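# Sequence plus the predicted model coming up.
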Amino acid sequence: MSGKSRARLGVISTPHGEIETPAFIPVATRATVRTLSQDEVETVGSQALICNTYHLKIAPGDKLIHKSGGLHTFMQWKKPLMTDSGGFQVYSLGFGKDHGLGKFLKKPNERKVEKDMQPVNMRITEDGAHFLSPIDGEKMFLGPKESIRIQENLGADIMYAFDECISPLANKEYVRLSLEKTHRWAHQCLDAKRSNKQALYGIVQGGSHRDLREESARVIGAMEFDGFGIGGEYGYDAHG
């Protein structure tokens, strides 16, 4: 722990080794880091990689990866692996795509996403997200239980709870309702977890609202997760 601030060093222990924190974790969306070979990823000193649950479900499929021995064998990667929940893709392919936004507003804007609004090409319900496969148009569904099942098939060392990543255009009422849903989903993720070899991290949401962030930190922090992440949108980026 720093004597000047709340910054600190740490170590995350996993079945495939340790991660010294703080750390930069490269994104291997489809089980590979774009433009880099596995040898190059090793050479730059990457301690761990994070893969994308949504994209790996779409192709080649979590069941195929499970049959191959899991992500570590599939990728020929011996160090720690993480998988996200797919929650961000629900946003990026929904409201994010509708409004051309990521997690930051590029300029001040009026909040447009209000209670009961739905993305154009996706339907978000209490159970999860209904959408069409970008490959063949097949109807698909991703919710907390499904996300955990897929992540357990993938077999990464660290999994993340399924959450709703909200748009930076969402008004506070939408954010609050979404936050409550994310908290309910967090309980469902914990109940769905079967693997004792994989850690499950909870996600703190709340958008750019400090009171909601603090509320979410208290609620998620009281659950029996193995670790925690900070997710969602981060408001206006003055340098965007």
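Nice, I can see it. Residues are numbered from 1 along each chain as shown.
# C-alpha only now, for contacts and for neighbours.
Fine.
# correct me, but residue 202 touches residue 160?
Yes. Residue 202 is within contact range of residue 160, at 6.2 Å (criterion: CA atoms under 8 Å).
# who touches the lengthiest helix in the chain?
For the chain, the longest helix by residue count, based on DSSP state H, is helix 172-192. Defining contact as CA atoms under 8 Å, 6 or more residues apart in numbering, one finds that helix 172-192 is touched by 113-116, 126, 144-145, 148-149, 161-164, 166, 200, 202, 205-207, 209, 212, 216, 219-220, 223-225.
# could you redo the last one with a cut-off of 7 Å?
Applying CA atoms under 7 Å, 6 or more residues apart in numbering, the contact partners of helix 172-192 are 114-115, 144-145, 148, 161-164, 166, 202, 205-207, 220.
# From the contact counts, what lies against the helix or strand just after that helix?
Once helix 172-192 ends, the next helix or strand along the chain (criterion: DSSP states H and E) is strand 199-204. Taking 3 or more CA pairs under 7 Å, 6 or more residues apart in numbering; DSSP states H and E as contact, the helices and strands that strand 199-204 lies on are strand 158-160, helix 210-221, strand 227-230.
# so can I have JSON lines of the ones you listed showing mean neighbour count?
Formatted as JSON lines, the helices and strands packed on strand 199-204 follow (neighbours: other CA atoms under 10 Å):
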{"stretch": "strand 158-160", "mean neighbour count": "26"}
{"stretch": "helix 210-221", "mean neighbour count": "16"}
{"stretch": "strand 227-230", "mean neighbour count": "15"}
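# Identify whichever of these lies nearest to residue 194.
In terms of CA to CA, the element of the helices and strands packed on strand 199-204 nearest to residue 194 is strand 158-160, at 12.0 Å.
# sorry, back to before: kindly indicate which of the contacts of helix 172-192 lies nearest residue 73.
Nearest to residue 73 among those is residue 148, at 19.7 Å by CA to CA.
# mind checking how far that closest one is from residue 214?
Distance, residue 148 to residue 214, using CA to CA, to the nearest Å: 26 Å.
# And residue 127, by the same measure?
25 Å.
# Repeat that for residue 41.
Separation of residue 41 from residue 214 (CA to CA): 36 Å.
# Residue 16 now?
Using CA to CA, one gets 33 Å for the distance from residue 16 to residue 214.
# ok, structure two:
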Amino acid sequence: MTTDQFSFTVTKTDGAARTGEIRMPRGVIRTPAFMPVGTAATVKAMYPDQVKALGADVVLGNTYHLMLRPTAERVAKLGGLHKFMNWPYPILTDSGGFQVMSLSALRKIDENGVTFQSHIDGSTHVMTPERSIEIQGLLGSDIQMQLDECVKLPCTDAVAEKAMQLSLRWAERCRVAFGEQPGRAMFGIVQGGAVERLRIESAKELAQLDLKGYAIGGLAVGEPQEVMLRMIETVEPHMPKEKPRYLMGVGTPDDIVESVRRGVDMFDCVMPTRAGRHGQVFTRHGRMNLRNARFAEDLRPLDADSKCVASNTYSRAYLHHLVRSNEILGMMLLTWNNLAYYQELMAGLRKAIADGRLEDYIGEVKESWAKGERDGKAENGAVAASA
């Protein structure tokens, strides 16, 4: 049952972990949730109805890419992003800040915003907090993110603090620009690098803005997992418990499991789709590289017990052949498998929290990954010995 307003309800907790529902006019997002990334108005190598059938309640679109091509104004003219990409369910758009940091050839950051050159044609653009919200409004997304400055880690405390303070000021400007939009939400982004006092200050100051939700940004940018988890543990007590918590750009299945354990509700990452296009798969048995010679005559499916056709039907030998031949079908099937596994993992986490057995479930999941890794090493050794 949807609503004409944005709301979030925690339905069950297990330790710091929680399961719940975000209700919006375009649908209900079950949390913990993984959001497939549809950077340029498409989840690469997937049909929209496939993405929904796998269990995704929401997808992510990218402000930076869409403002450059085909432009937000054109998307709005064509009826908005939902109609444009044939996805009538919730869409979250990021602010474009991370892509400006990572993709633009030249950029200049000041109090007003970011001036940068397009990675496509070198044209110059200015992204202010107000312009970011305007673009997201033109796209028509349901959840919009504030513009923030995302720094690369490691960095000095001074660099982290400067970016965090600027992001706080930009959050206030984004809040004003967003105004009141019934049924839609704007989320703030906690910054502060790997410095605990800065993360706490950022979380506390953002909470004062009384936004609809809060994200933890500036992680999954090369730091060790232990640093990421420590930052989550640091900010979680200072994030409003009645608001959804979104860990941006994360991550591997293990990253997700450990973050859910620490109270995170929402995730996005290009990893399952990008890995699928490069021959890597995620399954209950762990991660596999289908380029590996040990799969050349392996008639087993990726996962016979999976409900996904890509996972339970095609042999590893056939998928190995497709990958080695650079066939498009290989990219499609492996992406399909990966997104299916991520959604199966999220469903398992939600059920485990609801049943009060999260720790047992995590233990079972990790043992299955470990067994798959042991079996893979043994198979690699057998192939090498017979070569």
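Great, that's in hand. Because the structure is predicted, anything quoted here is derived from the model rather than measured.
# quick one: contacts of stretch 34-54 of the first structure?
Outside stretch 34-54 of the first structure, the residues within contact range by CA under 7 Å, 6+ apart are 19, 25-31, 79-86, 89, 151.
# In the second structure, which residues correspond to it?
Aligning stretch 34-54 of the first structure against the second structure (TM-score structural alignment) gives residues 44-64.
# end to end, how far does the matching stretch reach?
17 Å.
# so who does residue 287 of the second structure touch?
By CA under 7 Å, 6+ apart, the contact set of residue 287 of the second structure is residue 281.
# contacting residues for the most centrally placed residue in the first structure?
Most central in the first structure under CA atoms, centre = their mean is residue 84, positioned 3.7 Å from the mean C-alpha point. Counting by CA under 7 Å, 6+ apart, residue 84 of the first structure touches 51, 52, 53, 159, 160.
# Which position in the second structure pairs with it?
Here residue 84 of the first structure is matched to residue 94 in the second structure, going by TM-score structural alignment.
# sorry, back to before: how about CSV for the helices and strands packed on strand 199-204 of the first structure, with distance to residue 182 of the first structure added?
Converted to CSV, these look like this (distance: least, CA to CA, whole Å):
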stretch, distance to residue 182 of the first structure
strand 158-160, 12
helix 210-221, 9
strand 227-230, 13
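# Kindly tell me how buried the residue nearest to residue 1 of the first structure when sequence neighbours are not counted is, as a neighbour count.
Leaving aside its sequence neighbours, residue 1 of the first structure sits nearest to residue 8 (CA to CA, 6 or more residues apart in numbering; 4.1 Å). If you count neighbours by other CA atoms under 10 Å, residue 8 of the first structure ends up with 10.
# Trace residue 8 of the first structure over to the second structure, please.
In the second structure, the residue matched to residue 8 of the first structure (TM-score structural alignment) is residue 18.
# doesn't its match fall inside a strand?
Yes. Under DSSP: H, G, I helix; E, B strand; the rest coil, residue 18 of the second structure sits within a strand.
# That one contacts residue 12, doesn't it?
Yes. Counting by CA atoms under 7 Å, residue 12 is a contact partner of residue 18 of the second structure at 5.6 Å.
# any common contacting residues for the two?
By CA under 7 Å, 6+ apart, the residues touching both residue 18 of the second structure and residue 12 are residue 353.
# Report the buried residues of stretch 9-21 of the first structure.
Within stretch 9-21 of the first structure, the residues scored as buried using 16 or more other CA atoms under 10 Å are 14, 19.
# Please apply the same query to stretch 90-100 of the first structure.
Within stretch 90-100 of the first structure, the residues scored as buried using 16+ other CA under 10 Å are 90, 91, 92, 93, 94, 95, 96, 97.
# Distance check, the third one against residue 148 of the first structure.
Residue 92 of the first structure sits 20 Å away from residue 148 of the first structure when distances are taken as CA to CA.
# What of the fourth one?
Here residue 93 of the first structure is placed at a distance of 20 Å from residue 148 of the first structure (CA to CA).
# Check the first one too.
With distances defined as CA to CA, the gap from residue 90 of the first structure to residue 148 of the first structure amounts to 15 Å.
# how about the helices of the stretch 201-350 of the second structure, start to end?
225-235, 253-261, 271-277, 309-312, 316-324, 328-355 (DSSP state H, counting those that start in this stretch).
# C-terminal to the longest one, what's the next element?
Think helix 328-355 of the second structure. Downstream of helix 328-355 of the second structure, the first helix or strand assigned by DSSP H and E is helix 358-386.
# which helices and strands does that following helix pack with?
For helix 358-386 of the second structure, the packing partners by 3+ CA pairs under 7 Å, 6+ apart are strand 286-289, helix 328-355.
# Pick the most buried one from the ones you listed.
helix 328-355 (a mean of 22; mean count of other CA atoms under 10 Å).
# and the residue of the first structure sitting at the aligned position of residue 157 of the second structure, how many neighbours?
For residue 157 of the second structure, the aligned position in the first structure is occupied by residue 172, per TM-score structural alignment. Neighbours of residue 172 of the first structure under the rule other CA under 10 Å: 18.
# All set now, cheers.
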